[in-house]
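1. Whatever this is, show me its structure:
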Amino acid sequence: MVARALSTSGSSGTPRVCPSRPAGQGDAGRPRLAWSNGSVTEQQATRAGVGLRSERGPVLLAVMLSTGLVAIDSTILATAVPALVADLGGFSQFPWLFSAYLLAQAVTTPIFGKLADVLGRRTVMLVGIGSFVLGSVLCGLAWSMPALIAFRAVQGIGAGAVQPMGMTIIGDIYTVAERARVQGYVASVWAASSVVGPTLGGIFVDFLDWRWVFFVNIPLGGLAAWVLVRRFTERTRPTSHRIDWPGAALLTVAASLLILGLLSGGVEWAWTSPTSLLVLGAGTVAALAFVLVERRAAEPVLPGWVFGRRVLNGAHLSSLAVGALLIGLTSYIPVYAQGVLGTSALVAGFALAAMTLGWPLAAANAGRLYLRLGFRDTGLIGAVLALAGTASMLPLGLHSSVWHVAAGCFGVGVGLGLIAAPTLIAAQSTVGWEERGVVTGAVMFARSMGSALGLAVFGAVVNARVGTQLGGHGGGEAALPAELLSPAVHDVLVVSTGVAVLLLAAVLVVPRRVRTAEDAST
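-> Here you go, the predicted structure:
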């Protein structure tokens, strides 16, 4: 089951998810997995197998189902936006359906990561699933756009626990070598969701009601929670912990204000307006206060060592750049395809789907590469492919082919898939159970911050080009003729190529030789 990587030293009272022998028989005579302090040999880990039919298969299935909640939600909602806007109104507010979710997910991810190291993975995962399902029910019952936006934030809180906990549990119960194979199972969820999500959304909108894009999460979340409760048990020794509530509160305030300022700057208000300066200034002050509090906290939410190790910094910087590059292309490629090339929304979605499909396909095979080449060299291959993909789209113009767009997006997706998983696994592999949650949360928090920063930068680039061409009067992308929109998207692609160069530099921060916790225990 889990090899020596999970037997690294730490606080003796800290619960570590390490498999013991089956604790008993389930109702149907099948063994129920029990996870407790201690460790097993690598030989036992190998015998246990990796697939869904192995002893750890039910836990892997629960992680896949939980991940499916977040994955499907990221693709299913876009198809329902026209219908829900027609029903609830509030067209000008609908972008906040995505921003509120992103904001809530970003600020809670590092907090849940720390809580998982204190309370255990299963507890935090169940809280996340419960919050996500509750938010889904409330979204399905929403009576107005403001209510729907608020309930999307509840979903985002759940996603802030579910997504990092899935990767943390996998890091706990599988060795580094085994994760090379397991990553394929998780990647398949994202690949399937890129197809299933839009399809289900279209079916629900056309034949049922837009509210079902949220209600569909109820059975999926219920099944994930049921499997997790029945087949995954953490045995923890009683110990006292001092949860850093002041630090958690300051992190929430700081991240919320900074992300809000980045998302709204140049859109809801001007960058130099008093509102913008107040929000960003208050966020900066809260961030500085958070740093001071964390230095004195007994068990900080984000301890200083998370930013003091080269491999972790490489993972953080890579994740930051991945988030920025991803949000830039997903935001403006559909705009280019429809507004410049004149394609339908379906065809524009197809061009973007090439990236969302390339990512999991590459991630599923990234394990074979990092076992042979190492984490950094695998990431470098991905960074080169991502750079080639963005650079290949620089010649796009008024008369380009949508196949050209799709090919470039696919290259970027493959590149990002070879970066995201290996750098995260590299970071996880250097720590033991008692630190893996906070490390995973920090890496995913960096990606969320990258997305928020990317939205701000790309939005400013587009607005600057549009303002220049319209004589400083501004305008929305939807109202621009193709001759004006094309140069604006070209600027986005230029900046995206620059971000890809920075991504390449970020991957180089990761050391060529990563000393894992498994190595340290041998």
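2. C-alpha from now on. contacts and neighbour counts both.
-> Will do.
3. count of neighbours near Leu371?
-> 15 (other C-alpha atoms under 10 Å).
4. Please name every helix or strand in contact with the helix or strand where it lies.
-> Element membership for Leu371 (DSSP states H and E) is helix 345-373. In terms of contacts (3 or more C-alpha pairs under 8 Å, 6 or more residues apart in numbering; DSSP states H and E), helix 345-373 is packed against helix 176-207, helix 310-339, helix 375-392, helix 402-429.
5. could you pull out the helices for the stretch 151-300 of the chain?
-> 176-207, 212-215, 217-231, 245-264, 274-296 (DSSP state H, counting those that start in this stretch).
6. buried residues in the fourth one?
-> This means helix 245-264. For helix 245-264, burial by neighbour count (16 or more other C-alpha atoms under 10 Å) applies to 246-248, 250-264.
7. Run a quick neighbour tally on Gln105.
-> 25.
8. Can you check what angle separates whichever strand or helix holds it from helix 245-264?
-> Gln105 belongs to helix 96-119 when assigned by DSSP H and E. Taking axes from the mean of the first three to the mean of the last three C-alpha atoms, to 10 degrees, helix 96-119 and helix 245-264 form an angle of 160 degrees between their directions.
9. Which helix or strand lies directly C-terminal to helix 96-119?
-> Using DSSP H and E, the first helix or strand after helix 96-119 is helix 121-140.
10. And the contacts of that next one?
-> For helix 121-140, contacts defined as C-alpha atoms under 8 Å, 6 or more residues apart in numbering pick out 66, 112, 115-116, 147-148, 151-162, 165-166, 168-169, 211-215, 217-218, 221, 225, 228-229, 232-234.
11. Alongside the first, I'd like the structure of this one:
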Amino acid sequence: MTKQRKLIVTIALFIATFMSAIEGTIVTTAMPTIISSLDGLSVMNWVFSIYLLMSAIMTPIYGKLADLKGRKIIFIIGILFFIIGSSLCGLSQSMEFLIFSRAIQGIGAGSILPLSLTIIADLYTAEERANIMGLNNAAWGIASIIAPLLGGMIVQYLNWHWIFLINVPIGIIVIGMVFFGLKENRNNFNSVGKLDIKGAALLMIFLLLFLYAFQLFGDQGFKAPVFLLLIISVIILLLFIRIEKVTENPIISPKLFNSKSVLIINCVTLCVSGFLTGIDVYTPMWLQTLNGSSATLSGLALAPMSIFWMVGSFLAGKLLSRLEVKKILLIGSSLLFVSTIIYSIYPISTPYFVFCIIGVLLGIGFGMSITTSAVAIQESVETKLVGSATSLNTLFRTLGQSIMVAIYGTVLNMSMNSEMTKYPQIHQEDLNRFMNVQEVHNVPTGILQSLRSIMYNGLHHIFITSVVIMLLSLVFLLLWKAKNTNKNEKNEK
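-> Modelled structure (predicted):
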């Protein structure tokens, strides 16, 4: 491939990342307004979780299809699903239809991250890859700065429906650039073999039941249906692993399950990604409800984290040639652990600028952790398993987000419901209006302080939960007797 075509494809991947970042940040910034507009606080978690659920289910399937049919066609199909889902989200007039549309959007989103990283691995050497991923995170950072401003302006001056419709022109541009820029030799993919239908079906059923169990947990708590779904999903997972061991062309190679380094890195990725969800969703909610910040300003508080995410990524790229993967991940996880401890002790009157300052630590920690995990996973396996390993790592990121959305939602609802029993004069409708900066002026002034107390109690418990999650990440790393993570590890048992 010529340098010009490589540049076009790389920019297209950056734009796709930009689109994903726009999606995540705009939705979290506008969520209080959406909840108030569609009266959907009780099912708020499903707007996030159905998107993550479908993305998680499709991620390994896209990865394997890309190995069979080529990166180009599968990536374009994924973007088309994303565009269709975004259009339907923009037309939503009810919470139920929005959730349905987010499911379609999630089907498309499952292709963006794993295939972008796989294409980067195809185009660049290991030495170049960390820097390219750093630039890719730069696209994420730029989007994360623009998205809160754009999302806030749309919510305040237009309509929240447009936060989804903005993805349509961006997606069309990405499709055009990849279609004309990426050239592949189809013969390289035709010889791979047939898709493992049994393995794909079992994996999809496992993910559906497992993640649905966590969504039920978020809605109902740990009751009999949740326990039953978890038991069934574990049985299906064991059956899936057994079948994959004897399948000629498995969806996920058994070698990946046998690698201790791959397992540890993926578990750390799960914890870090879950914590990231808490920061993205509940920081704007804190600032809008407790500080009275506008949607624009509350989203902009995430900008320092996004900017210094780039710094952390480039720092990880430099350190990968000098330090063991374990040490870099320990540095990144430690920064995140310190940050979430600070979050957990915030008083109700925490100034806006404090969130921005801690965002610097968060950004460096996330940049080092996520970038190091992605490169280390690709370098820990044989070349022919890079696509599968990348998809597996992406799957763990999505699993972490999906699981923690449910856990955080449960913690928030339980805490707020418990606190509301102290204020019998307050109703759910009051809480819905309080969460919308455009409606809060309609809330009687006599109950505003009580509503602030209820919200603070719920958000405070969210970040205490985050402390536990990041402590678990550090435990995984401290128990890991790591060797140098490189291609020689491919035979690790």
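12. Helices of the stretch 351-493 of the second structure, start to end?
-> 352-379, 386-420, 428-434, 448-478.
13. between these, which one is nearest to Glu23 of the second structure?
-> helix 386-420 (14.9 Å; C-alpha to C-alpha).
14. How far off centre is that closest one?
-> 9 Å (C-alpha atoms, centre = their mean, to the nearest Å).
15. what comes up buried for it?
-> Buried, per 16+ other C-alpha under 10 Å, within helix 386-420 of the second structure: 386-416, 419-420.
16. Show me what Met404 of the second structure aligns to in the first structure.
-> Per TM-score structural alignment, the equivalent position to Met404 of the second structure in the first structure is Gly454.
17. nearest to Met355 of the first structure, of the helices of the stretch 151-300 of the first structure?
-> That would be helix 176-207 among the helices of the stretch 151-300 of the first structure, by C-alpha to C-alpha, at 9.6 Å.
18. The closest one - contacts with which helices or strands?
-> Using 3+ C-alpha pairs under 8 Å, 6+ apart, helix 176-207 of the first structure sits against helix 57-76, helix 212-215, helix 345-373, helix 402-429.
19. Where in the second structure does the last one align, residue-wise?
-> Using TM-score structural alignment, helix 402-429 of the first structure corresponds to residues 352-379 of the second structure.
20. what sits against Leu480 of the first structure?
-> Leu480 of the first structure neighbours (C-alpha under 8 Å, 6+ apart): Gly339.
21. redo that, cut-off 10 Å
-> Gly339, Val340, Val466, Leu470, Ser486 (C-alpha atoms under 10 Å, 6 or more residues apart in numbering).
22. Take those and write them to TSV, including distance to Ser92 of the first structure.
-> As requested, the contacts of Leu480 of the first structure are exported to TSV (distance: C-alpha to C-alpha, whole Å):
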residue	distance to Ser92 of the first structure
Gly339	19
Val340	23
Val466	20
Leu470	22
Ser486	24
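23. Give the aligned equivalent of Phe82 of the second structure in the first structure.
-> Checking TM-score structural alignment: Phe82 of the second structure goes with Phe132.
24. which of the contacts of Leu480 of the first structure lies closest to Ala286 of the first structure?
-> Val466 (34.1 Å).
25. The closest one reaches Gly475, doesn't it?
-> Yes. Val466 of the first structure lies in contact with Gly475 (C-alpha atoms under 10 Å); the separation is 6.7 Å.
26. Return the mean post-superposition distance for stretch 225-232 of the second structure against the first structure.
-> Once the two are superposed, stretch 225-232 of the second structure sits an average of 3.8 Å from its aligned residues in the first structure (mean C-alpha distance after the TM-score superposition for the first structure).
27. what residues does that stretch touch?
-> 205-206, 208-218, 220, 224, 233, 235-237.
28. try it again with 6 Å
-> Phe210, Ala213 (C-alpha atoms under 6 Å, 6 or more residues apart in numbering).
29. Only the buried residues of that stretch, if you could.
-> Val226, Leu229, Leu230.
30. Phe214 of the first structure -> the second structure?
-> Under TM-score structural alignment, Phe214 of the first structure pairs with Phe164 in the second structure.
31. For its match, grab the count of nearby residues.
-> So Phe164 of the second structure, with other C-alpha under 10 Å, has 23 neighbours.
32. ok, it - contacts?
-> Ser86, Gly90.
33. redo that, cut-off 7 Å
-> Ser86, Ser87, Cys89, Gly90 (C-alpha atoms under 7 Å, 6 or more residues apart in numbering).
34. just Gly106 of the second structure next, same as before
-> Tyr51, Leu52, Met54, Ser55, Phe82.
35. Let me know the closest of the residues you listed to Ile26 of the second structure.
-> Once C-alpha to C-alpha is applied, the member of the contacts of Gly106 of the second structure that ends up nearest Ile26 of the second structure is Tyr51, at 14.4 Å.
36. Can you tell me the SS state at Ser92 of the second structure?
-> coil (DSSP: H, G, I helix; E, B strand; the rest coil).
37. What number of neighbouring residues does the residue nearest to it when sequence neighbours are not counted come out with?
-> Closest residue to Ser92 of the second structure apart from its sequence neighbours, by C-alpha to C-alpha, 6 or more residues apart in numbering: Leu98 at 5.2 Å. Using other C-alpha under 10 Å, Leu98 of the second structure has 21 neighbouring residues.
38. now Leu98 of the second structure: how far from Phe82 of the second structure?
-> 14 Å (C-alpha to C-alpha, to the nearest Å).
39. do the same with Gly199 of the second structure
-> For Gly199 of the second structure, the distance to Phe82 of the second structure - C-alpha to C-alpha - is 25 Å.
40. follow-up on the earlier one: mind telling me the two of the contacts of Phe164 of the second structure farthest from one another?
-> Ser86 and Gly90 (6.2 Å).
41. Between these two, which is the more surrounded one?
-> Ser86 (28 against 19).
42. Need the counterpart of Gly110 of the second structure in the first structure.
-> Match for Gly110 of the second structure (TM-score structural alignment): Gly160.
43. for that match, what are its contacts?
-> Gln105, Ala106, Thr108, Thr109.
44. mind running it again at 10 Å?
-> So Gly160 of the first structure contacts 70, 101-113, 125, 128-129, 131-132, 154, 441, 444-445 (C-alpha under 10 Å, 6+ apart).
45. Repeat that for Ala254 of the first structure.
-> 107, 248, 260, 279-290 are the contacts of Ala254 of the first structure under C-alpha under 10 Å, 6+ apart.
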